[in-house]
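Visitor: sharing a model that was predicted from the sequence below.
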Amino acid sequence: MVIFFTGGLNFNPAIIPADLSFTPNATSEQWLADPSITNTVGSTITVTPTTEGVNCYTYEFIDNFGCTYTDTVCITVLPEITNGVPSGFVICDPTGTAATVDLTTRDVEILNGLAATDFPITYHLTQSDAENGVGAITTPTAYTNTSNPQTIYAAITDSTTMCVVVESFDISVGSAAYNTVPDIDLCDDPSNDGFEIFDLTSQEAGILGSQSAMDFAVTYHTTQLDADAGINAIPNPTSYVNVQTPAETIYARIESVTDATCNDTGSFDITVSPTPIANIPMDIIACDDVSNDGIATFILSSRNSMVLGAQNPADFSISYHSTQADADSNTAALTSSGYMNAGTGPETIYVRIESVLNDECYNTTSFLIRVDPQAVFNTAQTINLCDDTSNDGFEIFDITSNETDILGTQNPTDFTITYHNTQMDADMNTASIPNPGSYTNISTPVETIYVRISPNGNVNCYATGTFDIEVSPTAVANPVTDMTLCDDSSNDGTEVFDLSTQTATVLGTQLPADVEVTYHASQADADADTGSLALNYPNTSSPQTIYVRAENVNNTDCYTTTSFDLILNPAPTIAAAADLQLCDDPSGDGVENFDLTVNETAILNGLVPADFMFTYHTSQANADADAPSIATAYDNTSSPETIYVRVENINTGCYNTTSFDLIVDAVPAIATVSNLEECDEDGDTVAIFSLSDRESEIINGQTGVTVLYYASNADALNNTNALDENSYSNTANPQTISYRLTNASGCYAIGDFIIEAVAAPMVITPMDVNNCDDGTGNAIADLAPVTTQVIGTQTGVTVSYHESQADADNDSNVVASTYAYSSDTTLFIRVEDDNTDCVSFTTVNLIIDPLPQPSLLSQYVLCIDNNGVLLNGPEVLDTGLNNTDYTFEWFLNGAVIAGSNSASHDAIEPGDYEVVVTNIATGCDNSTTTNVRQSGIPTAYSVDVTTETYAVDHQIIATATGPDEYWFRLDDGSYVNNGVFNDVSPGLHNVTIAERSGCGEIIVEVFVFGYPDYFTPNNDGYHDTWNIIGADRLPITTLYIFDRYGKLLKQLDTVGPGWDGNYNGQPLPSSDYWFKIEYEQDGRKGEATGHFALKR
C-alpha cells in the first residue's frame, strides 16, 4: 500500500495580531519510523503491515518557528482467510468432451476447516467475476463444462470483513493416455553376468506426461496380456532384476484411480550392456627427428589390439586422452592416427574402452610414450693433402680430425663414431676402418669415407654421413721479366700495371683451371697467401718488387713463388695553354686562320726545347696515339674548337698533353626595328621619346650585348655623342636614329630606326545617362549611344569604359557596353587611336531614377450576411501616393477597371486587384497587387458531444460550413481550427464558432453528463457529497453505490444533494467506490458504471 502526504497550515485570526502576517516554511518533514514501511520517496511511503487490526503511520512537519505538526493515517488490516486449494475433476470418457459434476463437492477442500456459515462459497467462470461477486454459477451441484479442459473459479467470502479469496481448479474430460518413454540401459557389474537391478518407477513421470498422479496409477507387467488385464503387476518395480539378457520388454499400464475401465498400455525395454576390460598395452618409444626437439608423431591406434585383448572389436570403441579425467568424461580425445606429443619428456596416455551399445559402460588404462634423441650427422669438410715428391697420389690421413664437425653440439660421451668404406657397412655397423688416425687412401685422387654416429642409449637412433679425402699436386711458379710504364701527366709516381700480362709466363704449361696465380707486395704475403694485389695494380714506388704465388686450386697449401720489378718513367711537366681568340671578318662565316705555335714556349715552361717534340691534333685520342696531326697554320672548323697538344720526351718516349680553344667571336646581329611614335599633345610636331622602348627589338633575344643611340651613323661608328635613351626630343619629324650594338667580346654592329611625333584623338564630353530602377535597386545602362556622342564622326579609334581613371590609363578592367549599376556612378572613358596608340580621356555620369512605391495590404475582407448583402463595404484600396506626380491604372482579375485612374480605388467586388503607377517626371513605373475576399458567419454548423453519457472521458466536435474558414473555442479557451475538444469536464459549456477575419460569430450551449473523480466528506464546505453531474436533465435516473467487494451501500435520488460517504450512519474509510446509474435519454434506456475516490 502507498500513502502520500500533502498539507497546509491555517491559523486562527484571533492569535495573530492585526498588523502582523507571516507564512511558516518547513525546515523538516518526515514519516516517523515504522518497521512495516518498506520504501520512502519524499512524502510518499510504501507499507506492508504484518499484523491484523489498525496500523497507524505519523507524518511530522517542523516549521522555521520551531513549531511541530503531525498527522496520522491509519489502515485497518483484516484477518486473512486460511482456505485450502481444491483439486480438479478428471472424467474418463474416451468418446466425449463434456461431463456434469457437482462443484460443491470441493467445498470441504476449499473451507479447510472453516465454518461454512461464516464463509459462503460461490463458483464463477472468470477470475474477474469471482473477485467482483457477480455472475455466479446458478447450478453448482450439476454443472456441465462448456470447454475441455475448463477452469472454474471459487470465491470464498468472509461474511464479517467482506474479504474475498479466489481459488481455481480444472474440469478435464478424456481418456487415459500412455506417453512413450525411452528404454532403460544399465551397465553390467564386474561379473558381466548380464543381470542388474532396475527401478521401473523412474519411467512413471514420463508415462503420465501432463496427467496427474492423483488421478492415474501406473503398474508394470512382464506380458502384454497381464498389462491389458491389469493383473500380475511386478510387485517390486523399484528393484526389479531382469530375467532376460541382454534385453527384456516391460509392459506398463496407466489406469484412472476412479475408473478401472479408463486405461491405456505401452512398453519399453530394459537392457544390460557388458562392461569392457581395459588391458594394459606396451609403451611406445620413438626416435626423434634431426631437430631433436623431443616431439614425434605417434600412431596411438597401434595399441588398440593390445587394449582389446580377446574382446570383439565390433562391440567396443577405443579413444585416447591426455588426462584420466578426460578419459572418464570421454572428452578431449586425442588424434589416434597421428598424435604429436608435447615434447616435455615421457608422457602418459590414458585409454578409454567403452561399449558401443552404452557409452556409460567403459573402463580405462594407460601407457607411456617417449621420444629418444636422434643422432645428427653434421656436414664434414673434405680432408686434402699435398702430394709428396713422389707424386704417386697416396698419403696418410687422420680421418678422425672431422669428429668435432660431425658431432657439432652433441656430447661426444653420448655417442660412438665408426668409419667405413661403404654405405652398407655403415648402416649395418660392420667392417669399420681399424686405424682411422693413420689411414692411407686406397683410391686417388679422391676417396669417400662413410661415417656412422650412434647414441649410446639407443643404437637404433643412429645417423650416417660421408666426407672425402683427396691428394693434390703442387703448382710451379715460372720466372718472368720486369714491367716498364710511363707516368701520366700528373707525374705522381704511380701508374696502374696490368699484372695479368705476366700470368701466362708464370703458368708455363700448367692449366689455368688447375693453378691459381696471385701477386703480393712481400714474400711473407706470398707464402701466407694474404694481401693479394689487384691485377690492375698501381705501383707504390719505382722500381718495386712484386712476388708471385702459384697454387693448386684444389689445395692452396700446394704452391711455389717467384718475383719481378715494376719500373715507372716520368711524363714531361708542361703548363696549360691560353685560348686563341679572334673576331670574325666582315663575311661573318665564323672561320679565321690561327698560328698554333704561339703557345709552345708557355707550354714548355722552362724545359729544354731540344729534348721535346710538339704535334697538334683535333682530338685527345689522336694526341694520345700521335696520329694524325694538323698544320701549325690552321683554319678553324668551328667556334669554339679545341686543339690538343702532344709534348713527347725524345729520350724516354714518355709524353704529356694539354689543350686550348680556338674562338671566333661573331658580331651582333642587326634586326629590323619598327618606327617609334609618341603623341604630339600640343601640335608642335615635337615629342619626348624613350629610345630604350626599342631596345628589345634591337637586341632581338641576344644576350651579353649593350645598346647605345646616336643622331648620326658617323657618331655610331666612332662611338661618340651618345644620346639620352630615356628622354630625347626629336630635331626633325620624322627623324632617323642610329644605334651601336656591342657584345661581350667587343665586337659590334650599326643599325637605325625612325622616330615620329603623331596627333592624339579628339573627344566630346557626353550628357548624363538616366535609367529607371529595375525593382532591385539596380539599373542597366546602354553605353553605345554614349560612344556616338564622345567620338562624333571620327573613325579608326577604340572607345572603352572603366570604373576608375587608373583602369582607363592602364586600359584594364574594361566594362561591358551593357552596364549594370546600383547607385549613381561615374565611368571613365578612354579613346585610343588604332594606328598611333595615342589616347584621350573623358567621363560620363550614370543616374538611377527610383520606381514609384505604391503600398497596399496583402488582403482586404468584405463581410456579407447569409443573403449575400455587403455589411462593411466598400473597402478603400489606397496606394499612399498622390495624383499630381503619378498616373494610375487599376485592374481586377487581369482586366482594366474602366474609369479607375486615381491613387485609391473603392472595392465592392472580391478578386485579385493590381495597380500600375507611373512617375510623370521620370517615366518609371511599378505595380503591386492585393486580394479582396468575401466572408461571413457559417451557413450551417453543428456542435455534438460524441461520447457516451457518463463516460470517463468526454469529447465535443464542432463543425461549420460557409463562405470562409472558421475557428472554434470552448468556453474561454484559445481558438483552434479543427473544432475537436477532448477531455471535456462534465457540465454546461459554450462553444463559439467565429469567422477568422471578424465577420461575426455564433455561440452554442452544450451540456456534458458526467461525475466527479473524488469527494472529501470532511464537512469543510468543499466536495462534501458526491453525485452525478446533470442527472436532473435526464428522466428516470437511479443511482447505486457499492464498495470494492460489490456490496450495495446506497441507492440515491440524483436530484438530491448526493452521497455523504456514510453507511448505516457510520463514515466509511478512504477508498475507491463503484457506482451504477440507470437512465433514459431520447427514449432510450441506458446504464453506466464507474468508480470514484473517497478521501478523508
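Guide: Everything's here; your move. Numbers count the residues shown, from 1 in each chain.
Visitor: please count neighbours and contacts with C-alpha atoms only from this point.
Guide: OK.
Visitor: just checking, what packs against the lengthiest strand in the chain?
Guide: As assigned by DSSP state E, the longest strand anywhere in the chain is strand 555-569. When contacts are defined as 3 or more C-alpha pairs under 8 Å, 6 or more residues apart in numbering; DSSP states H and E, strand 555-569 sits against strand 383-386, strand 483-486, strand 544-552.
Visitor: so what does whichever helix or strand comes after the first one touch, helix or strand wise?
Guide: Beyond strand 383-386 in the direction of the C-terminus, DSSP states H and E gives the next helix or strand as strand 396-397. In terms of contact count using 3+ C-alpha pairs under 8 Å, 6+ apart, strand 396-397 is assigned the packing partners strand 439-440.
Visitor: ok, structure two:
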Amino acid sequence: MAFIITPESNNNDEDYDFAVYGPNVTCSTLGNSIRCSSTNPPAAAVPTLTGLSDTETDLSEGPGAAGNGFVRSIDAIAGEEYYILIDNFSQNGGFDLEFTGTALLPDSPQNDAGPNNNLNLTECDVVGNPNDGITNYDLESNTTTIIGTQTNTIITYHISEEDASLGNGALASPYLSTQNRQTIYVRIENTLTECFIIDTFTLTANLGPPIITPTPFVLCDNNDDGDDANGFVSFLLSNKDTEILNGLDPTDYTLTYHASQADADAGTGIIDKTTPYINTSNPQTIFVRVQENTGLLCLNTVSLELEVDPLPAANPLSLVQCDEYNDPADGISLFNLNEAVDQITGGTTDRAVTFFEDLTSANAGTPSITNTDTYQNITTNQQLFVRVTNNANNCFRISTLDLQVSVTSANNAFLSICDDDGIEDGFRTFDLTQANAQVLFEIATPNLSVAYYETINDALSESNAFTMYTNSTPGTQGVDIVYARIEDNLNQCFGINQVALFVNPLPDIEEVSEAFLCEGASVIIDSGLESGNSNDFDYLWSTGEITERITVTTAMDYTVTVTNQLTGCFKDRTVTVKTSSPATITTIEINDASDNNTVTINVNGSGTYEFAIAYNGSNIRTYQDSPIFTNVPPGFHTVYIRDKNGCGPETTQDISVVGFPKYFTPNGDGFHETWNVEGVSSQVLGNSIIYIFDRSGKLLKQLVPSGNGWDGTYGGRLMPSSEYWFQVKLGDGRIRKGSFALIR
C-alpha cells in the first residue's frame, strides 16, 4: 500500500506531514505510528510531495532537513484497516491523496434497477384520514429489482440518509409513511467487503379522485308533504354530481351517496340518487363516495349538507283607500300598495315584495304590477296576490291583498297666520298639525291620525308627507290648498280633506321715525299708517293712549302697537322724540390776510345745524353742514346758522375778512381804479397803515385803509405798469407783506 500526498498550493514552502497507524486499530487506541514523515521540504531542498514509496527503505524521517518526504510502503493484507493522519504544517491549502500501490478498494455494490427503472411507490390513502397522504407501503417490493444479479448483497431501508450511512433504524414492511411524497433511503451493502452505496426513492399516497366538498344543497320548504313549514322536502341528489366531480370525467368514476361516513367508506347503504330523497333532519349531513373505475381503484369521500330554508311570512291583508280619485262615488281610486308591505311581512327586513293581479303570475314571478305607488283598482273590492321573497335565500310565499274603497270623510279646515317672520313677503311656514283639531272635529271614530300632502295624488299614494309647509302663493295674491289624509291605526284611509292656508299682511306702517321738540313747545306724533282706513285698526301707545295721534312735550322714545281689527295681525312703531333749539355762536375763527382765507364758526345748542356766509352785503346764501369755510374772499360778510330741525330763529353775525387785491387797472373805466386793503374800515382795524414801494424799494405812498387807496401816481406822475410791493401794519399788530400788479 503506497500513496502520494500532493499539496493543492504551488507555494514552495508548502509542508505536509503524515503518520500511518495499524493494522486493525481503532480511532481511540491508535498506538504508535508504523510510518511517518515530518521532513520540511524547503529545509531539505526537496519537492513538497510526501507519502509512501516502494523505493524507500526508511520507516520514518524528519524533522526539518532530515529525509526526502517519502518512507517505505506497507505490505498489507486484504481486509486490514489503517488510519492515515495528514497534517498541513504551513496551513496554505488542501491536498490530493493518490494511492499508488498494488492494493485496491473493493468494488462498491450498485442499484441494478438502473436509472430508467422507477422505484417510487404509490398506494391509495386508505389508512386513517383519507386526505392526509399517510398510508402503508411494502418497501421490500423494490428489493429484487435493486439487487438484480448481484451476490453477497443486502438491502435495508431507512428514514434518513444518516441512518442509511450508519446502518441504523432499518424499516420494516408494511411501513406507515409519515407524510405524502416521503423520501426513503435505501442502503445497498456488499456482505464481504462491507462497502455500500445509498440511493433513494419516493413514497406517494394517492389521495383518491380530486373531488371537492360541494356547497350545501339548499331548497326552500314547500307544501309537497302538506306542510310548508316543517323543514322536510325532496332532494334529487344527482343534481350535485357535476359539482362534486369538479370537471372529472364521470365515466372514469363511480359516485354514490350514503347516510353515514362508515357506509361511504365501506361502499354500503347506497342512497338511490335518481329518485327524490326526503331529508330526515334539518339540516342533515350525508356522505359521498367517489372511486376510480381503473388503476389502483383509489377512492375519496366528502360530506354534503342538506338544508331546508323556511318560507318568509306573508300575511293576508286588506288595504282601504278613500274614493277621492276622479268620480268620488265609483269605487275606483289610487292605491299605494307599498303601504301594505310592513304589515304583510310583519315588519321583517331583507324582504322583496311584489304584487300581481292573478295567482299564476304570482307563482311565476312575472308579470308584476309596476306602478305600486299609484295603482288604480280595476274593480271594487279587487283582490291582488302578493309574493314575499326572502332576499337572503330567494324563498318566497304568496298571500293576498284586498283593495277596498272607503266612503267616510273628515272636515275641511283652514289655517290663518300673520306675515310676521320679519320679511313680510307674503310667505310663511305653517305647522299643519295645528289644523288637526279642525279636521277631526266631532268625529267619533277613535285612533285616527292625520298626515298632510301637497296634492291629492300624493295623499292617495301617501307620498311626500310633511307637517311644515311654506305657501307657494303670496298671501296677498291667493290661497294655498293642501290635503289632509285621515287614517285609522290599521293604515286604512278614513277621508281626504282640504286645508286652506291664508297669510295675512301686517299693518302697513313706518316702523321707525323721529320727531323734534323745540324748547318750550309740544309736538304731535302718529301711528305712521301708510295705507288702509285708520278706523280699521286699534292703537296702543306706550303712554296708554289709544288714538292714532298723540301730543307729547317730553323728549323720549314712544312706541305704538297697530293692530288690524279683522286679522289680529299687528306691528310696532317707535317714534324717537328729540329736543332742538337755535344755535348760539361762541366764537368765529377767521384766518385771513392770506392766499386761502378760512372762517370757522363755533356754536352751542341742542339742535342739528347748517351754516352759510353771505359775501359783501349779498343776500345769497348756500347752506352747508360743515362750520368751516375756505377760500373766503376779503371783505365784510354776514354769517348765518339755522336749526335743521326747524327750531328758530336763525342766528347771524357780521364778520370782516382782510385781503389784498393782486392787481388794479387805473385806466378810467370805473373798475379797479385804485388799490387798497379790503376788509378794513375805520370801525374794523381802523388804525392800520399801508406802505407802497416800487421794485427798487422806494416808498411811493403811505395811506390808511379807510381812505380812497392808491391811484397809481407818484408826485402827480403816472407810474408805469409794473409789480409793486406793499407792507401793511394792521391794527391788531399783524404785519403783512406782498406784491401786486399795476396794469394800464
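Guide: Here it is on my side, so go on. As the structure is a prediction and not an experimental result, all values here were calculated from the model.
Visitor: give me the TM-score for these two chains.
Guide: TM-score for the superposed chains, counting by TM-score structural alignment, normalised by the length of structure 2: 0.53, backed by 555 aligned residues with a C-alpha RMSD of 7.1 Å.
Visitor: if we can go back for a sec, Val272 of structure 1 is nearest to which of the helices and strands packed on strand 555-569 of structure 1?
Guide: Comparing those against Val272 of structure 1 with C-alpha to C-alpha, the closest turns out to be strand 383-386 (76.2 Å).
Visitor: what helices or strands is that closest one leaning on?
Guide: Here strand 383-386 of structure 1 touches strand 463-472, strand 555-569, going by 3+ C-alpha pairs under 8 Å, 6+ apart.
Visitor: so which of the ones you listed gets nearest Phe415 of structure 1?
Guide: Phe415 of structure 1 sits nearest to strand 463-472 of all those, at 10.7 Å, using C-alpha to C-alpha.
Visitor: orientation of that closest one relative to strand 555-569 in degrees?
Guide: Following axes from the mean of the first three to the mean of the last three C-alpha atoms, to 10 degrees, one obtains 50 degrees for the angle between strand 463-472 of structure 1 and strand 555-569.
Visitor: mind listing what's buried along strand 463-472 of structure 1?
Guide: Within strand 463-472 of structure 1, the residues that count as buried by 16 or more other C-alpha atoms under 10 Å are 463-467, 469-472.
Visitor: next, the distance between the ends of stretch 626-639 of structure 2.
Guide: Stretch 626-639 of structure 2 has its terminal residues 13 Å apart, counting by C-alpha to C-alpha, to the nearest Å.
Visitor: which other residues reach that stretch?
Guide: 592-593, 595-602, 610-617, 652-660, 678-680 (C-alpha atoms under 8 Å, 6 or more residues apart in numbering).
Visitor: how about stretch 698-713 of structure 1?
Guide: Residues from elsewhere that reach stretch 698-713 of structure 1 (C-alpha under 8 Å, 6+ apart): 668, 670-673, 691, 695, 716, 720-725, 736-744, 750.
Visitor: of these, buried ones?
Guide: For these, a burial check counting by 16+ other C-alpha under 10 Å picks out 668, 670, 673, 691, 695, 716, 722-723, 725, 736-743, 750.
Visitor: if you count neighbours, what's buried in the helix or strand containing Ala1093 of structure 1?
Guide: Using DSSP H and E, Ala1093 of structure 1 falls within strand 1084-1094. Using 16+ other C-alpha under 10 Å as the test for burial, strand 1084-1094 of structure 1 gives 1091-1094.
Visitor: what's the answer for stretch 263-272 of structure 1, then?
Guide: For stretch 263-272 of structure 1, a neighbour-count test (16+ other C-alpha under 10 Å) marks 263-268, 270-272 as buried.
Visitor: those strands in the stretch 401-550 of structure 1, which residues are they?
Guide: Applying DSSP state E, counting those that start in this stretch to the stretch 401-550 of structure 1 gives strands spanning 415-420, 439-440, 446-455, 463-472, 483-486, 496-498, 515-520, 536-538, 544-552.
Visitor: tabulate those strands (CSV), appending distance to Tyr1079 of structure 1.
Guide: Output for those, formatted as CSV (distance: least, C-alpha to C-alpha, whole Å):
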stretch, distance to Tyr1079 of structure 1
strand 415-420, 120
strand 439-440, 138
strand 446-455, 117
strand 463-472, 116
strand 483-486, 146
strand 496-498, 138
strand 515-520, 136
strand 536-538, 135
strand 544-552, 138
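Visitor: mind checking which of those is nearest Tyr1063 of structure 1?
Guide: Distance to Tyr1063 of structure 1, taken as C-alpha to C-alpha, is lowest for strand 446-455 among those, at 112.8 Å.
Visitor: and that closest one, what does it pack against?
Guide: Packing contacts for strand 446-455 of structure 1, counted by 3+ C-alpha pairs under 8 Å, 6+ apart, involve strand 415-420, helix 423-428, strand 463-472.
Visitor: need the ones you listed in JSON lines with distance to Ile847 of structure 1, can you?
Guide: Formatted as JSON lines, those follow (distance: least, C-alpha to C-alpha, whole Å):
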{"stretch": "strand 415-420", "distance to Ile847 of structure 1": "119"}
{"stretch": "helix 423-428", "distance to Ile847 of structure 1": "120"}
{"stretch": "strand 463-472", "distance to Ile847 of structure 1": "114"}
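Visitor: looking at the helices and strands packed on strand 383-386 of structure 1, which is nearest to Arg933 of structure 1?
Guide: When those are compared by C-alpha to C-alpha, strand 463-472 sits nearest Arg933 of structure 1, at 117.1 Å.
Visitor: what's the neighbour count on Phe89 of structure 1?
Guide: The number of residues packed near Phe89 of structure 1 is 19, by other C-alpha atoms under 10 Å.
Visitor: give me the element the spatially closest residue to it that is not a sequence neighbour is part of.
Guide: Distances taken as C-alpha to C-alpha, 6 or more residues apart in numbering place Ile171 nearest to Phe89 of structure 1, at 4.7 Å, with adjacent residues excluded. Using DSSP H and E, Ile171 of structure 1 sits in strand 164-174.
Visitor: quick check: that strand aligns to which part of structure 2?
Guide: The aligned range for strand 164-174 of structure 1 in structure 2 is empty, by TM-score structural alignment.
Visitor: do the same with stretch 256-265 of structure 1
Guide: With TM-score structural alignment applied, stretch 256-265 of structure 1 matches no range in structure 2.
Visitor: what does stretch 198-217 of structure 1 give?
Guide: On structure 2, no counterpart of stretch 198-217 of structure 1 exists by TM-score structural alignment.
Visitor: what about that stretch, how long is it end to end?
Guide: Chord length of stretch 198-217 of structure 1, first to last residue, is 19 Å (C-alpha to C-alpha).
Visitor: stretch 1044-1055 of structure 1 now?
Guide: One end of stretch 1044-1055 of structure 1 to the other measures 25 Å (C-alpha to C-alpha).
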